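A.B. asks: Provide a 3D model corresponding to the input given below.
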Amino acid sequence: MYSTIFSHVGKYKKEAYLSPLTIVGEVLMEVLIPMVMGLIIDHGIRKGNIGYVAGMGGLMAVMSVCSLCFGALAARFSAVAAMGFAKNLRSALFRKVQGFSFANVDKFSTASLTTRLTTDVTNVQNAFMMFIRMAFRSPIMLVCATIMAVRQNRRLSVVFLFAIPVLAFAVFFIISKAHPRFEKMLKKYDEMNGKIQENLVGIRVVKAFAREEDEKKSFGENTNSVRLAQFAAEKLVVMNMPIMQLVMYASITAILYFGGHMAVNGNIETGELSSFIMYVSQILMSLMMLSMLFIMFVISRASLQRIYEVLAEEPTITAPEGAGARARDGSVRFENVSFSYYDDMGNLALDHIDLDIHSGETIGIIGGTGSSKTSLVQLIPRLYDATEGKVFVGGHDVREYSLDTLRSQVAMVLQKNVLFSGTIRDNLRWGDENATDEEIIEACRSACAHDFIMSFPKGYDTDLGQGGVNVSGGQKQRLCIARALLKRPRIIILDDSTSAVDTATDSSIRKAFREKLADTTTIIIAQRITSVMDADRIIVMDGGRITDIGTHRELMQSSEIYREVYDSQQKGDDE
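C.D. replies: Below you'll find the predicted structure:
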């Protein structure tokens, strides 16, 4: 786990190595300063040797400046290395997520992935910055100061034998109890982020139903859960500092007591005692920093595990090495296909589907909610893989294509239409980044989008805002259709993509498809029978199975489900 994550330090290794090197210089200066101070007191001040005091005082000042410079450099190097590491780690996580299938994203949830890319990476960044400084500074300081203290007075050094076990026990206790609490805290963060995301995406629904107060109350409960989880975790961690300070001050008090008696009896010089006390402070401060390092490790360990889970996750959909299949046409074939979202053959969304769609054919798909219409078409571009059976596109099993090649041949307008921040033109060029203005306009005319685009003051340069908040649902659908058309695919799938447009616009879009996409296989999922009644064939689905296939006329005679849907819609129109 650690090698995988810390391999992303990348080009910032130089700074990561320079930070501990400069810390060595800082520590050496700090360790020598108390010795110089003791010499000034014992050989300069006590003997009235002003020249000695001035000379050694100047040396002490130079050492202080050197320590300051080394410390500043170490801080800069560690900050650069930690921020660069965090940048690389976030980039690696984002690239990994981009390679995930829908099933992988479903496993983690969007909110959890957001937390891992933000909060968890920040925790690891802070731990890494502290590690490359304190993990070197504290042990070096501890060893050097201990050597100097023992060299000054072995008898007084016995105090350390009592202080160190207390500190070690306290750190072990906190580490063993805190880790599971931080894991729980991060899960609460996931839940809170999920609530924020859900509320912001559905803010119009919240206001339409006047549910603001309920959402505030619900979010308050979420934030309180985070607060309680934080409190449970942090109340252990905050014990570290008081325990460390208690041990440190008790040790210094003991040294002052015993050292004072020794000084009175002439067994130790005043300057020697002063420098010894400073060494003790450095030793205990080093132990305190080490304990804080361990605590930071506990906090970051939960984040490290969550980040590693994403980096180690294998995409459920991959292409074989050297996949070089090319679609010869827009034909689609389902061969005894079954599919489950949970890889459970006892809980199938699609049950033994056999279907042949000819190249250039227009296929309509009708069925009630939960009949798995969307599940069926999502197998064509391999957004999910069939649990059993095979799906063929252009004469080849979809698993024989590289994902880029397959998905460049299949354009899909999903139920949930998504636009991105930027201009209309930028969003349309997702279909073809090299599309000319003429090609963009032609695609928009086919999708009945050109007229409303030109009604905006900036036309195709209109900024859509985040998620396309500046356009209506019907306009968003038409822009997504135009974007798909720019791919010039062999197969285009419209998953209930005209539900928000009026019947006249729907009819115009279908007419444009018939005239301009004669060679393109078109699959239309719709709730309105009028949207598919002129298709070459219509598929009726129920309970994950295909119950009937035929033209509108044939189904009106042979399919009870189709006839019931048609009659109910005609009755609704008449009323």
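
A.B. asks: contacts, neighbours, all on C-alpha from now
C.D. replies: Noted.

A.B. asks: Need the residue closest to the centroid of this protein.
C.D. replies: With distances taken as C-alpha atoms, centre = their mean, the residue of the chain nearest its centroid is residue 117 (3.0 Å).

A.B. asks: Roughly how far does the residue nearest to it when sequence neighbours are not counted sit from residue 387?
C.D. replies: In space, residue 117 comes closest to residue 90 once its chain neighbours are excluded; the distance is 5.9 Å by C-alpha to C-alpha, 6 or more residues apart in numbering. As for residue 90, its distance to residue 387 is 32 Å (criterion: C-alpha to C-alpha, to the nearest Å).

A.B. asks: And the two? Which one has more around it.
C.D. replies: residue 90 (20 against 17; other C-alpha atoms under 10 Å).

A.B. asks: I'd like the next helix or strand past the helix or strand containing residue 142.
C.D. replies: Per DSSP states H and E: residue 142 is located in helix 121-152. Counting by DSSP H and E, the next helix or strand C-terminal to helix 121-152 is helix 159-201.

A.B. asks: Which neighbouring elements make contact with that following helix?
C.D. replies: helix 110-115, helix 212-237, helix 240-264, helix 270-312 (3 or more C-alpha pairs under 8 Å, 6 or more residues apart in numbering; DSSP states H and E).

A.B. asks: Which one of the ones you listed lies nearest to residue 348?
C.D. replies: helix 110-115 (24.4 Å; C-alpha to C-alpha).

A.B. asks: contacting residues around the closest one?
C.D. replies: By C-alpha atoms under 8 Å, 6 or more residues apart in numbering, the surrounding residues in contact with helix 110-115 are 187, 189-191, 193-194, 197.

A.B. asks: Check the offset of it from the chain's centre.
C.D. replies: Offset of helix 110-115 from its chain centre (C-alpha atoms, centre = their mean, to the nearest Å): 5 Å.

A.B. asks: Check stretch 419-436 too.
C.D. replies: For stretch 419-436, the distance to the chain centre is 25 Å (C-alpha atoms, centre = their mean).

A.B. asks: and what of stretch 68-76?
C.D. replies: 32 Å.

A.B. asks: and this one, so I can compare the two:
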Amino acid sequence: MLAKLIVQYLGPHRKLVVGVVVFQLVQSIASLYLPSLNADIIDNGIATGDTGYILMIGSVMLGITLLQVATAIVAVYFGAKAAMGFGRDLREAIFVHVGEFSEREVARIGAPSLITRTTNDVQQVQILVLTTCTLLVSAPILAVGGVIMALQQDVELSWLMAVAIPVLLVSIGLIIVRMVPLFSQLQVRIDTVNRVVREQLTGIRVVRAFVREDLETARFERANADVTRTALGAGRLFALVFPVVMLIMNVASVAVLWFGSFRVDNGDMQIGALTAFLSYLIQILMAVMMATFMAVMIPRAAVSAVRISEVLDTPTSVVLPERPVTELHGTGLVELRDVEFSYPGAEQPVLHNLSFRARPGETTAIIGSTGAGKTTLVNLLPRLFDATGGAVLIDGVDVRELDRDLLWGRIGLVPQRAYLFSGTVASNLRYGNPAATNEELWNALETAQAADFVREMPEGLGAPISQGGTNVSGGQRQRLAIARALVKKSEIYVFDDSFSALDTATDSRLRQALARSERSATKIIVAQRVSTIVDADQILVIDDGEIVGRGTHEELLETSETYREIVDSQLRAEEAA
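C.D. replies: As a prediction, this is how the structure comes out:
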């Protein structure tokens, strides 16, 4: 999974990777050549007192060193550029793919986990790519080349390499095996911390309203402690790597000097050759250490790669049509034919046997008890979900066959929870229509009954809006969301309980203004209050996922017991108030 991910998203940067390989190759060859020159100076220069020879070979060594430095700098630059490009492309791929998810996939994986996978998990794989480009290319060259060059210096001491290298590999391998499960746990626990923080920030008002700060603090501390404990466990094991490597390297160096001194004393080996052999052994062990260092990083990156691939390999339940319809001939007729919808694993469908028409120029209202399926119903229109049975049609065409941009361009949706983006009032209103003029913005604000409070803001349309619209009230946020939908100038408007935070008078004025300004549009209003829908051309009463009544307000009072119960309960509530 990890290799597949790296090959796929590092492919566009293959020229940089080739450059890294070439410069790392030159750097490694230079590193392998220097100890031989050093041995030559000791055995043929210093031993004979030939200063000219020493200066000549020394100059060559200096030139090779400068070449080594230059190639190392270029290799690191190319490697870093390739790794950063890889991370950018992978993050973009995840973001684009998640943008195609329906709410079903987002809910299954979880928003906090998606954030972690797009940031922390990508970073883990990106670090591995960077380290691979800067270390792993040279490691096998130094290891294999070092063995060959060391054998050229002296074959009798080669048994030391045959002992030191396996000991180093086994020691590091034992540490890595214990680190793998800890890295897997760490990513899951980072998910948990993100989820807890997101819940607390999103629900801060609820936390304070119920005086649960101590409980939420304790919950965060537990999640944070789990991350810390797991990270410390992995960190302790990782901390063993370098002491183990240094111990084996130092013991091997002492062994080379100890056994090599006897060979020098017997005249079987020269001092320069012994020095070169020691340098090559250190290079070999360093190459092995770099490879094991990579091996330490691979498990965590592999865990992250699996999590990333899980997102990228998750198909959206809202499948784009192979040959989408790119043109509609109509003015916004909405029709549902025997629609059914079931959540995965649910025993019973949420919606069943739903059939109705919402005509252009008319207002179709949907009312029902909490949990009746009203929001699920309207989410089927813009394909936030797909119906599991029946068909949803716009101007006679199934929404599953429509081009996505055409579909979304026809619908102006105001969701149940109005959400504003960080920016200004104007930037939020232009979200669906960037070319809208200030006059069009003010017209939409007038219709949405939001013009007065926007004018009272010192900056007017340029007034800042914080993320989520938390610096304006719930009613103001709803009205701005309605104005944003109106600026889009759609043929179909869907208001999912979008008037709930408005007082009765504002609600009435807004509906009257909406009827005047959007006479030809199809308007679908989901509401809890009867007063919001009393003037609708058609009212649908939803109960337990099916339509149990339809007609005007007066007709339903006579024919629908469920509707009468809703009206009576609200009248009693008003009288009690």
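
A.B. asks: out of the helices and strands packed on helix 159-201 of structure 1, deepest packed?
C.D. replies: helix 270-312 (a mean of 21; mean count of other C-alpha atoms under 10 Å).

A.B. asks: Skipping its backbone neighbours, what lies nearest residue 298 of structure 1 in space?
C.D. replies: Residue 298 of structure 1's closest residue in space is residue 179 (C-alpha to C-alpha, 6+ apart), at 5.5 Å.

A.B. asks: I figured that neighbour hits residue 299, correct?
C.D. replies: Yes: contact criterion C-alpha atoms under 8 Å: residue 179 of structure 1 and residue 299 qualify, at 6.7 Å.

A.B. asks: Find the residue closest to residue 532 of structure 1 in space, skipping its chain neighbours.
C.D. replies: residue 364 (5.0 Å).

A.B. asks: That neighbour - how many residues pack around it?
C.D. replies: Neighbours of residue 364 of structure 1 using other C-alpha under 10 Å come to 27.

A.B. asks: Tell me the residue in structure 2 aligned with it.
C.D. replies: In structure 2, the residue paired with residue 364 of structure 1 according to TM-score structural alignment is residue 365.

A.B. asks: On the three-state scheme, that match is what?
C.D. replies: strand (DSSP: H, G, I helix; E, B strand; the rest coil).

A.B. asks: what do you get for residue 354 of structure 1?
C.D. replies: strand.

A.B. asks: what's around it, how many residues?
C.D. replies: Neighbours around residue 354 of structure 1, by other C-alpha under 10 Å: 16.

A.B. asks: residues touching it, list them.
C.D. replies: 333-337.

A.B. asks: Please report how far residue 301 of structure 1 lies from residue 17 of structure 1.
C.D. replies: 22 Å.

A.B. asks: Sorry, slip of the keys, the one I care about is residue 321 of structure 1.
C.D. replies: For residue 321 of structure 1 relative to residue 17 of structure 1 (C-alpha to C-alpha), the value is 38 Å.

A.B. asks: who has more neighbours, these two?
C.D. replies: For the pair residue 321 of structure 1 and residue 17, the greater number of neighbours falls to residue 17 (15 against 9), based on other C-alpha under 10 Å.

A.B. asks: measure that one to residue 6 of structure 1 for me?
C.D. replies: 13 Å.

A.B. asks: hmm, back to that, the helices and strands packed on helix 159-201 of structure 1: which one's closest to residue 49 of structure 1?
C.D. replies: Closest among those, using C-alpha to C-alpha: helix 270-312, at 14.6 Å.

A.B. asks: now the angle from that closest one to helix 159-201?
C.D. replies: For helix 270-312 of structure 1 against helix 159-201, the angle by axes from the mean of the first three to the mean of the last three C-alpha atoms, to 10 degrees is 40 degrees.

A.B. asks: Helix 270-312 of structure 1 vs structure 2, mean deviation?
C.D. replies: Following superposition, helix 270-312 of structure 1 is found to deviate from structure 2 by 1.1 Å on average (mean C-alpha distance after the TM-score superposition for structure 1).

A.B. asks: which helices and strands sit right next to whichever strand or helix holds residue 574 of structure 2?
C.D. replies: Using DSSP H and E, residue 574 of structure 2 sits within helix 561-576. Counting contacts by 3+ C-alpha pairs under 8 Å, 6+ apart, helix 561-576 of structure 2 is packed against helix 530-533, strand 546-551, helix 553-559.

A.B. asks: burial of residue 385 of structure 1, as a residue count?
C.D. replies: Residue 385 of structure 1 has 26 nearby residues by other C-alpha under 10 Å.

A.B. asks: Correct me if wrong, but it is in a helix.
C.D. replies: No: checked against three-state DSSP, residue 385 of structure 1 lies outside a helix; its state is coil.

A.B. asks: Aligned to it, what sits in structure 2?
C.D. replies: Per TM-score structural alignment, residue 385 of structure 1 is aligned with residue 386.

A.B. asks: Residue 320 is in contact with its match, correct?
C.D. replies: No: if you go by C-alpha under 8 Å, residue 386 of structure 2 and residue 320 don't touch, sitting 11.1 Å apart.

A.B. asks: So for those two, which residues contact both of them?
C.D. replies: residue 400.

A.B. asks: quick revisit: correct me if wrong: the residue nearest to residue 117 of structure 1 contacts residue 122.
C.D. replies: No: with contact defined as C-alpha under 8 Å, residue 90 of structure 1 does not count as touching residue 122 (9.7 Å).

A.B. asks: contacting residues for residue 379 of structure 2?
C.D. replies: residue 385 are the contacts of residue 379 of structure 2 under C-alpha under 8 Å, 6+ apart.

A.B. asks: do residue 468 of structure 1 as well
C.D. replies: Here residue 468 of structure 1 is in contact with 418-421, 476 (criterion: C-alpha under 8 Å, 6+ apart).

A.B. asks: just residue 566 of structure 1 next, same as before
C.D. replies: residue 529 are the contacts of residue 566 of structure 1 under C-alpha under 8 Å, 6+ apart.

A.B. asks: And residue 9 of structure 2, by the same measure?
C.D. replies: Counting by C-alpha under 8 Å, 6+ apart, residue 9 of structure 2 has contacts 86, 89-90.
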